[in-house]
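No sequence on hand, only this structure:
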């Protein structure tokens, strides 16, 4: 699991999934989680990177990035067929989702 934290904001956490079972571990440990399903080749996903980073800095919840090419089984498990897809989890259960380009406030509301 690779973690990037902003030194100015210690609670900022972006986790790039490196193992299919990591997501389950994070969902069990955290009350609220935002999951960003993306692919490196996806133009809209690339455009959303700044928004995802801004949301990660603004919320008190980890943001997990799942590369759908590397982890198709994880994407299929959560019925992700279009990217970018953002899913907010509360108590390990999906609570809401957004598909496609979104503004920062909409993404943030998934975990606020």
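On my side now, so go ahead. Small disclaimer: the values here were computed from a predicted structure and weren't measured. Residues are numbered from 1 along each chain as shown.

From now on I want contacts and neighbour counts done on CA atoms only, so please keep to that.
Fine.

what's the burial count for the nearest residue to residue 90 once chain neighbours are set aside?
Among residues not flanking residue 90 along the chain, residue 32 sits closest, at 4.7 Å (Cα to Cα, 6 or more residues apart in numbering). Residues within reach of residue 32, counting by other Cα atoms under 10 Å, total 24.

Okay, one more to line up with it:
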């Protein structure tokens, strides 16, 4: 989790570059936005600002609300990591014990809860463990 500030800084820097290109009238700005590199591993989010940055940076974001003590969350972790590595969606992880306000904001009543965002809007919520193909199909509906 100590890497999360660096990941967020990289996202912010990339977004600043894209915005600067757009302001300068650079025609490649749209191309770079479409090809914004999605992290190959989950982004560990700590706080509302970091989650908003991720949601606004990427077109499709799957947010895994989890707890360290949760057995089903541990079972789901390899699936979440695989989706991060193999889909064009960004994957974020939110520890509900460290981010209780975020959990309340997104009405997380049980863990694991997966919230899918598309173009900044919450579009789907799944509670409980699901297999990778089900989650991949859900993500692909919004890509």
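Sure thing, it's come through. Everything numeric here is computed off the predicted structure, so don't read it as measured data.

Please name the residues that touch the residue nearest to residue 90 of structure 1.
Going by Cα atoms under 8 Å, 6 or more residues apart in numbering, residue 32 of structure 1 touches 61-62, 88-92, 111.

Considering the residues you listed, which is situated nearest to residue 37 of structure 1?
Minimum distance to residue 37 of structure 1 across the contacts of residue 32 of structure 1 is 11.4 Å, recorded for residue 88 (Cα to Cα).

Who are the packing partners of the longest helix along structure 1?
With secondary structure taken from DSSP state H, structure 1 has its longest helix at helix 43-58. Here helix 43-58 of structure 1 touches strand 9-16, helix 104-109, going by 3 or more Cα pairs under 8 Å, 6 or more residues apart in numbering; DSSP states H and E.

in structure 2, what residues pair with it?
Under TM-score structural alignment, helix 43-58 of structure 1 corresponds to residues 71-86 of structure 2.

Just give me the residue closest to the centre of structure 1.
The residue lying closest to the centre of structure 1 (Cα atoms, centre = their mean) is residue 35, at 2.4 Å.

For it, give its distance to residue 12 of structure 1.
Note on residue 35 of structure 1: its distance to residue 12 of structure 1, by Cα to Cα, to the nearest Å, is 14 Å.

Surely residue 123 of structure 2 is within a strand?
Yes: assigned with DSSP: H, G, I helix; E, B strand; the rest coil, residue 123 of structure 2 falls within a strand.

counterpart of it in structure 1?
Applying TM-score structural alignment, one finds that residue 123 of structure 2 aligns to residue 95 in structure 1.

Sweet, I'm off.
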